[in-house]
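> Sequence plus predicted model, see below.
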Amino acid sequence: MDETWQADLERWLAPFVVALRHKTRARMCPAYVAGLIGPGDRKSVQPMAARSSTVSYDQLHHFVASGVWDAAPLEAALLAEADRQVGGNDAWLIVDDTALPKKGGHSVGVAPQYASALGKNANCQTLVSLTLASGEVPVMVGLRLFLPESWTSNPARLDRAGVPDDHRAYRTKPEIALAEIDRVRTAGVRFGCVLADAGYGLSAPFRQALTARGLAWAVGIPFKQKVYPADVAMIFPVAGHGRPRKRHIPDAKSITAQAMLETARWRTVSWRRGTKGRLSARFAAVRVRVADGPPQRIRDMGAQHLPGEEVWVIGEHRSTGERKYYLSNLPANTPLKQLAGAIKARWVCEQAHQQLKEELGLDHFEGRSWIGLHRHALMTMIAYAFLQSRRLTQAAGGKKNPRPPATAKPSSRPAGNPKRARTTSAKFLHALQNGLLR
C-alpha cells in the first residue's frame, strides 16, 4: 500500500484510536480498516491478515471476534465524522435494510427471509441500516442485525452466537430503526428529514413515533394504505333505532391512496441529472388524513381506523409503467418538486450498500457471533467514511481539509461538489487500492 496514503489513514483515524484507549487495539483498528480498503477480492480476516506485514491472523481475529472492548466510543467517533462531512439541516437520514446471503444456519441471525438485493426470499442475515446523506454523498452511520423469531425463540442459539441479553427480545425492523434514530439524535447528528421505503412506511407506529419525536419524514407505502380527505370531520350520528351512539365517527369513508390520487393533477417533475440525462416521472400530491388512528366500528363497515395525522399522499408514475405511493408530513405549503426530491433522495443508501459489499467486504465476514458481525460492520462503515472524506477532498480540488479537534463540533461540512464526489467514487477507490494517489 502506498505509504503516503497509509499515513493519511493513520492521521484520519486518530480520533477512533483515541476512543479505543488501548495500545494493542490502537494497532488493530487501523490494520483492519486498511485491510478492508486495500487490494484483494476477499475482505474476511484470514486473507486480510495474509496480505498484511504488520499483524497476524490471530491478532485480527481476536480484535474483531473475541476481544473485550466497547464499540460505543468508536460509534460515537463515526457519528461525529459523518456529521462533519454531510450533516446539516438539509441532510437526509435514510432508513433501509440490506441482506447478507449465507449458507447454513449457524451464523447469528441467518434464516430464510426476504432479501431486497435479490428480490426474493433467501437464506441470509438482515441488517437494518441508517445512512446520513447530503445531496448525493452518503455516509453509513448504523448497521444493526435483525433477529427473526426463529432466533429470539431459541435461547440455545442465542447463547451460542453470544447475543447480548438486551438484544434477545424480538424487535421488528421499524423498532430497531427507531432505536438507531434515537442513538444518532442523542449524539447530536444534524439532519432535516427521515426517509424510508414501504417496508418501514407501512408501519403506523413507526410513522407516529417519528412525528412524536418532532421529525420530518417521507416514506413509501402500499397502494392500499387507507386515507381520508383532509377536511374529514368527526360527527356524532343520531341513532335511528337501538342504543344511542356513544362515539364520534368520520363523515367520510376512508379510501386507498391509489383511489385518492386517481382524480389528482399529475405533473412531470425532474429531480436530478443522471448519467443519461435528467431523471423525471409524473407525480401528484394531495393533503389527506392518514387512516391510522384507533380502530372503531363505523356503521355497518365494521372496525375502521379513525383519521390520524394530516399528511401528504404522493403518487409516482414511472416511465416503465410502475406506480409507487408515499406519505410525508412535510409542511402543507411544500412544492411538488420538493416532495418528489425528498422521495427520490433515498436511492443513495442503495449505492452505499453496494459499495460496502463490493468494495469493502461487508458481506465477507466468516464468523458466527453477534459481536464479531457488528464489529466487522462498524469497521466497514469507518472505512467507507474515510473514503468519502477523501472523495470530498478530491472534489474540492485536492485541497487538504484538516479534521477539527474531537472536542469541537464543526459548523459546516467540507467544501466540494457532492455530485462529483459520488461519480468519481469507483475510480477513486481503484486508484487508491493500486497506490496511484499521492
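Sure, I can see it.
> contacts and neighbour counts: CA atoms only from here.
Will do.
> what residues are up against Leu429?
By Cα atoms under 8 Å, 6 or more residues apart in numbering, Leu429 lies in contact with Glu359, Leu387.
> Okay, and it sits in which element?
For Leu429, the host element (DSSP states H and E) is helix 425-433.
> quick one: buried residues of that helix?
Neighbour counts over helix 425-433 (16 or more other Cα atoms under 10 Å) mark Ser425, Phe428, Leu429, His430, Leu432, Gln433 as buried.
> and here's the other structure:
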Amino acid sequence: MASGKPGAVQSATFRQALSTRGLCWAVGIPRHQKVYPADVQLIFPVAGRGRPRVRHVPDVKSMAAHAMLEGAKWRQVSWRKGTKGQLTARFAAMRVRIADGAPQRIGSAGAQHMPGEEAWLVGEHRSNGERKYYLSNLPGDIPIKALAGAIKARWICEQAHQQLKEELGLDHFEGRSWTGLHRHALMSMMAYAFLQSRRLAQAGRKKKSPRSTSPTYIASSAPGHH
C-alpha cells in the first residue's frame, strides 16, 4: 500500500506508475484537482462546420474535486483509537475518473485532460474546520471506514520514516551508488523492524502483568496497624 506524503500529490505519472505495478495507493490532492464522473462517456461530437472530428471527447466537463463532492453524502467515520480516544472525522467518497489522461483540445474549453483511471475521490471535514481531499485506487466495493483507515495509515508511515532518520541514521548515507544506498536503507529497516518487535513485546508484557499493590504497604498505611 503506497501512501502519499503530507500535502498534495499532483503527479499523474507517479499514480499511474503505482497502478501499473499493481500497487494500491491513497494520496492527498489539491482541492482543485480535476475529475470526471465515473460514468463519463467518450463520444464523437458533431462538427458544425469544417472537417469531421477524428477523436473522441468526454460527454461532460471535468470539475474540481471539492465541487464534485458538494452534493455527496457525508458521514461521521472513526478509523482507529488514538491516545485521546477514537479518531473521527466526517468523510464522503464517490467513484470518479481522474482527469489525468492525455491532453486534448475540446471545443472552446481548449486543451483539457481526458478521463484516466477510475478511482475513489474522498473528502474529509475535520473538527477544526479543515478540509482535505484524496484519491485512491482501492476496490470499488471497499467500505468507507476501511477507505478512511487506509488514507490515515499515512501518519504511521510518516512516523516510521521519521524514526528511521532520527534514531537509525537512514539519512546518513554518504555514498554515490544505488547498491550502497539500497544496502544502507535495508540495514536501517532491519534494525527498525527488530526494535519495533521488542517494543511490541514489551507492551504485550505490560498488558499481561496484573496490577497489584504490595501487602506490606497496605499493612503499614492502614489505620490501627502500628
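Nice, I can see it. Keep in mind it's a predicted model, so treat the numbers as computed, not measured.
> Out of the buried residues of helix 425-433 of the first structure, which is nearest to Thr98 of the first structure?
Minimum distance to Thr98 of the first structure across the buried residues of helix 425-433 of the first structure is 20.5 Å, recorded for Ser425 (Cα to Cα).
> about what we covered before: so which bit of the second structure is the helix holding Leu429 of the first structure matched to?
Using TM-score structural alignment, none of the residues of the second structure align to helix 425-433 of the first structure.
> Ok, stretch 7-25 of the first structure next?
Aligned using TM-score structural alignment, stretch 7-25 of the first structure spans no residues in the second structure.
> mean shift between the longest strand seen in the second structure and the first structure?
Longest strand in the second structure by number of residues (criterion: DSSP state E): strand 85-98. Mean deviation of strand 85-98 of the second structure from its aligned counterpart in the first structure after superposition (mean Cα distance after the TM-score superposition for the first structure): 0.8 Å.
> Now the aligned residue in the first structure for Gly149 of the second structure: which helix or strand?
Matched by TM-score structural alignment, Gly149 of the second structure corresponds to Gly341 in the first structure. If you go by DSSP H and E, Gly341 of the first structure is part of helix 336-344.
> same check, this time on Val128 of the first structure
Per DSSP H and E, Val128 of the first structure falls inside strand 120-134.
> Who are the packing partners of that strand?
For strand 120-134 of the first structure, the packing partners by 3 or more Cα pairs under 8 Å, 6 or more residues apart in numbering; DSSP states H and E come out as helix 72-86, strand 92-101, strand 111-115, strand 137-146, helix 173-186.
> start and end residues in the second structure for that strand, please.
Under TM-score structural alignment, strand 120-134 of the first structure has no counterpart anywhere in the second structure.
> coming back round to it: flag every buried residue along the longest strand of the second structure.
Buried, per 16+ other Cα under 10 Å, within strand 85-98 of the second structure: Thr88, Ala89, Arg90, Phe91, Ala92, Ala93, Met94, Arg95, Val96, Arg97, Ile98.
> aligned partner of Asn329 of the first structure in the second structure?
The alignment partner of Asn329 of the first structure in the second structure, by TM-score structural alignment, is Asn137.
> gap between that match and Gly204 of the second structure?
35 Å (Cα to Cα, to the nearest Å).
> Look at those two and report which has more neighbours.
A side-by-side neighbour count of Asn137 of the second structure and Gly204, using other Cα atoms under 10 Å, places Asn137 first with 19 against 11.
> thinking again about what came up before, residues in contact with the match of Gly149 of the second structure?
By Cα under 8 Å, 6+ apart, the contact list for Gly341 of the first structure reads Trp271.
> Grab the longest helix from the first structure for me.
Longest among the helix segments of the first structure by residue count, using DSSP state H, is helix 370-395.
> which residues in the first structure does stretch 89-102 of the second structure match up with?
Using TM-score structural alignment, the residues of the first structure aligned to stretch 89-102 of the second structure are 281-294.
> which residues touch that stretch?
Contacts of stretch 281-294 of the first structure (Cα under 8 Å, 6+ apart): 204, 225-232, 254, 260-261, 264-270, 305-319, 332, 336, 340.
> of the residues you listed, buried ones?
Among the contacts of stretch 281-294 of the first structure, the ones that count as buried by 16+ other Cα under 10 Å are 204, 225-230, 232, 254, 260-261, 266, 269, 305-317, 336, 340.
> so which of the helices and strands packed on strand 120-134 of the first structure gets nearest Lys357 of the first structure?
For Lys357 of the first structure, the closest of those is strand 92-101, at 8.9 Å, according to Cα to Cα.
> tell me, that closest one lands on which residues of the second structure?
Aligned by TM-score structural alignment, strand 92-101 of the first structure falls on no residue of the second structure.
> Centroid-nearest residue for the first structure?
Leu130 (2.7 Å; Cα atoms, centre = their mean).
> Return the residues in contact with it.
Under the criterion of Cα under 8 Å, 6+ apart, the neighbours of Leu130 of the first structure are Leu93, Ile94, Val95, Asp96, Met140, Val141, Gly142, Leu143, Ala177, Glu180, Ile181.
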